[in-house]
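**Student:** Turn this into a structure:
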Amino acid sequence: MKLISFMKEGIPGYGAVQDGRVLDVSSVLHTEFPDLKSIILGNAWDKLQDACRSCRSFNLDSVEHLPPVPNPSKIFCIGHNYEEHRLETGRPKTTFPSTFFRFADSQVAHGQSALIPRVSSEIDFEGELAVVIGKPGRYISAADALSHVAGYSCYNDISVRDWQRHTTQFGPGKNFPCTGGFGPWMVTADEIANPQALELTTKLNGHVVQRASTSQMIFTVAELIEYCSSFTPLTPGDVIVSGTPGGVGMKRTPPLYMAKGDAVEVEISRIGTLCLTMEKES
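**Tutor:** Sure thing, here's the model as predicted:
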């Protein structure tokens, strides 16, 4: 099932996407479950499916997308998790995942504009698989980890490279407003048995700039869940952004940074395509 968060006539909602239409589940369940995160938190999948049978619907192109989970408590970002990317950045091999964090209010949705901040022009694409946590847990074993997943989505973990390089901490370069592209929807985990068998492609103005299989991850989705849940409890709606393949703009000769008017897409097989347009901050 494809689950979407959206804005319709100025009112936020959520629902399921089927055959080019949105089943507005929130029109039935909004009192008990005001957003998609509350559905995940309440493990209310049966109620969601029941509501799909009786709710109103409208054309997908009539809604404004929101990030699938607009309000995650935590967004974990994983660095250098594909060998090709590790090599192009000159990073040493590590025993543990490189982990940093993104603020929820830095995110932007499918079909919207990502912002080039006025203080930088080194804006880089990073297509990634996003993992949405569905069941809480601490010290989750890798063997049990996928049972804690609610679903998967596309992510563009856009980097403001010069700010990312200010220190060894990536935080500033990863948290400018409207730089964390998330969407277009979340595909529920029952439809993706193996997250390590997906194809990821990033395109800039129609040209392929990244292409990889998630089988090439250094640390698997299950291992990332095990690691992250060891230092903090995972809660429903949390997001793990699992790392980008090689081909990033800063490591090209000359560097390939995004500019105003550029169109950037992140496509993942069995999920869909996240599309953003680059705009300059006023």
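
**Student:** Please count neighbours and contacts with C-alpha atoms only from this point.
**Tutor:** OK.

**Student:** tally of neighbours for the closest residue to Asp262 other than its chain neighbours?
**Tutor:** Nearest residue to Asp262 in three dimensions, chain neighbours excluded: Met278, at 5.3 Å (Cα to Cα, 6 or more residues apart in numbering). Other residues lying near Met278 total 20 when counted by other Cα atoms under 10 Å.

**Student:** Could you also give me the structure for this next sequence, so I can compare it with the first?
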Amino acid sequence: MKLVTFESAGSWRAGIVIDSSIFDVDALLNGDSATSAPSVRQLLAEYGGRLAELSARLIAAAKVNPKAVVGPVDKVRLGPPVTDPSKVLCIGLNYNDHVAETGRALPSHPDIFAKFASSLIGPFDEITCSNITPNLDFEGELAIVIGKQCRSVSAEEALDFVAGVTVLNDITARDLQYRGTQWLAGKAVDGSTPVGPALVTLDEVGDIQNLDIRTRVNGEQVQSSNTHLMIFSVRHLVSYISYFLALSPGDMITTGTPQGIGAKRQPPLWLKPGDTVEVELQNVGVLRNVVR
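**Tutor:** Predicted coordinates for the structure are as follows:
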């Protein structure tokens, strides 16, 4: 199942992608009695433990309610799959090759920082923060979305609490990041972080630890790796974080970037107005954003 958030009459609504078309989830669930549209986060709160059941119900409803179609997926404006997460947690230094290019020692525990919902933008929205920094960098990443409340879960059971996977570009203002000892200023700029295009449930993703990930700037490949090269697996990350922090439906954990970031190139490759940056994750989708 591919869940999306789409724009309708100036507000966000939850949708499902079926055969390259978006259907309104609220219309599929409630028909003519649809009154209020749940967000994807609210949908996960209700169905996070029954996603297969939800998928079957929505697909069956789409067959008998074609009026619920919104339009082709490439003609509808998409927002972040979850527009209102209570937590966006990010892992730094989680690929061996990226750690090597930074000159740091391998971490013994996950390095965690945070973003806010205000930093998230849609998968094809413009990145409009070049006026804030001349040192705008890219970081293609796999991100997971929590489906069920969890606390102190084991690594073995961790994926039972993951709703699915999406793609994230951890756009970073490097000068702001390194002005102090904390990374927040450079990582959580308003409107800086593309996410999407869909939340793809695990049954459609395949092996979460064996997915190719690539980043391109103006068509040139600048990052190429595979999630099996993570230092800390998704299972480990969910278990580690849930030990000290309760995770809720809709919470997002983005799992780090491989080598090739602009800051470590000679000369540095900074994003500038007019550049197009793409992040592609196997079996999940592509982000494509223009810098302004």
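
**Student:** picking that back up, can you find the partner of the residue nearest to Asp262 of structure 1 in structure 2?
**Tutor:** By TM-score structural alignment, Met278 of structure 1 lines up with Val291 in structure 2.

**Student:** Please apply the same query to Ala143 of structure 1.
**Tutor:** Superposed on structure 2 with TM-score structural alignment, Ala143 of structure 1 falls opposite Glu156.

**Student:** ok, now Val264 of structure 1?
**Tutor:** By TM-score structural alignment, Val264 of structure 1 lines up with Val277.

**Student:** Contact partners for its match?
**Tutor:** Listed by Cα atoms under 8 Å, 6 or more residues apart in numbering, the contact set of Val277 of structure 2 reads 138, 215-219, 287-291.

**Student:** next one: Asn135 of structure 2
**Tutor:** Contacts for Asn135 of structure 2 were tallied using Cα under 8 Å, 6+ apart; they are 173-175, 263, 270-271.

**Student:** Please name the residues that touch the residue nearest to Asp262 of structure 1.
**Tutor:** Going by Cα under 8 Å, 6+ apart, Met278 of structure 1 touches 113-116, 258-264.

**Student:** Now, of those residues, which are buried?
**Tutor:** 113-116, 258-259, 262-264 (16 or more other Cα atoms under 10 Å).

**Student:** Next, Ala45 of structure 2: secondary structure please.
**Tutor:** What DSSP: H, G, I helix; E, B strand; the rest coil gives for Ala45 of structure 2 is helix.

**Student:** Was I right to think it contacts Ala163?
**Tutor:** No: counting by Cα atoms under 8 Å, Ala45 of structure 2 does not reach Ala163; the two are 10.5 Å apart.

**Student:** Quick check: neighbours shared by these two?
**Tutor:** Contact criterion Cα under 8 Å, 6+ apart; residues shared by Ala45 of structure 2 and Ala163: 147-148.

**Student:** Looking at these two, which one has more neighbours?
**Tutor:** Using other Cα under 10 Å as the criterion, Ala45 of structure 2 and Ala163 rank with Ala163 on top: 25 against 17.

**Student:** Whichever helix or strand that one is part of: average distance to aligned residues in structure 1?
**Tutor:** Here Ala163 of structure 2, judged by DSSP states H and E, is contained in strand 162-169. In the superposition with structure 1, the average deviation recorded for strand 162-169 of structure 2 is 0.3 Å (mean Cα distance after the TM-score superposition for structure 1).

**Student:** what's the following helix or strand after that strand?
**Tutor:** strand 172-173.

**Student:** give me the stretch of structure 1 that that following strand matches.
**Tutor:** Mapped onto structure 1 using TM-score structural alignment, strand 172-173 of structure 2 covers residues 159-160.

**Student:** mean shift between the matching stretch and structure 2?
**Tutor:** Its aligned residues in structure 2 lie a mean 0.4 Å from stretch 159-160 of structure 1 after superposition (mean Cα distance after the TM-score superposition for structure 1).

**Student:** before we move on, the earlier item: pull the distance from the strand holding Ala163 of structure 2 to the chain's centre.
**Tutor:** Using Cα atoms, centre = their mean, to the nearest Å, the mean C-alpha position of strand 162-169 of structure 2 is found 4 Å from that of the whole chain.

**Student:** Please apply the same query to stretch 111-129 of structure 2.
**Tutor:** Taking Cα atoms, centre = their mean, one finds stretch 111-129 of structure 2 lying 9 Å from the centre of the chain it belongs to.

**Student:** Just the residues contacting the match of strand 172-173 of structure 2, thanks.
**Tutor:** Under the criterion Cα under 8 Å, 6+ apart, residues 120-126, 173-174, 176, 179 lie in contact with stretch 159-160 of structure 1.

**Student:** Those residues in strands, which ones?
**Tutor:** With DSSP state E as the criterion, strands contain 123-124 from among the contacts of stretch 159-160 of structure 1.

**Student:** Could you identify the most distant pair in the contacts of stretch 159-160 of structure 1?
**Tutor:** Greatest spatial distance in the contacts of stretch 159-160 of structure 1: Ser120 and Glu126, 16.9 Å, computed using Cα to Cα.

**Student:** Which one's more surrounded, those two?
**Tutor:** Ranked by neighbour count (other Cα under 10 Å), Ser120 of structure 1 and Glu126 place Glu126 first, with 23 against 12.

**Student:** Relative to Arg216 of structure 2, how far out is the aligned partner of the more buried one in structure 2?
**Tutor:** When structure 2 is aligned by TM-score structural alignment, Glu126 of structure 1 is paired with Glu139. According to Cα to Cα, to the nearest Å, Glu139 of structure 2 and Arg216 of structure 2 sit 10 Å apart.

**Student:** same thing with Arg174 of structure 2?
**Tutor:** Distance, Arg174 of structure 2 to Arg216 of structure 2, using Cα to Cα: 19 Å.

**Student:** Touching, Ala14 of structure 2 and Ser8? I think so.
**Tutor:** No: applying Cα under 8 Å as the test, Ala14 of structure 2 and Ser8 come out as separate, 10.0 Å apart.
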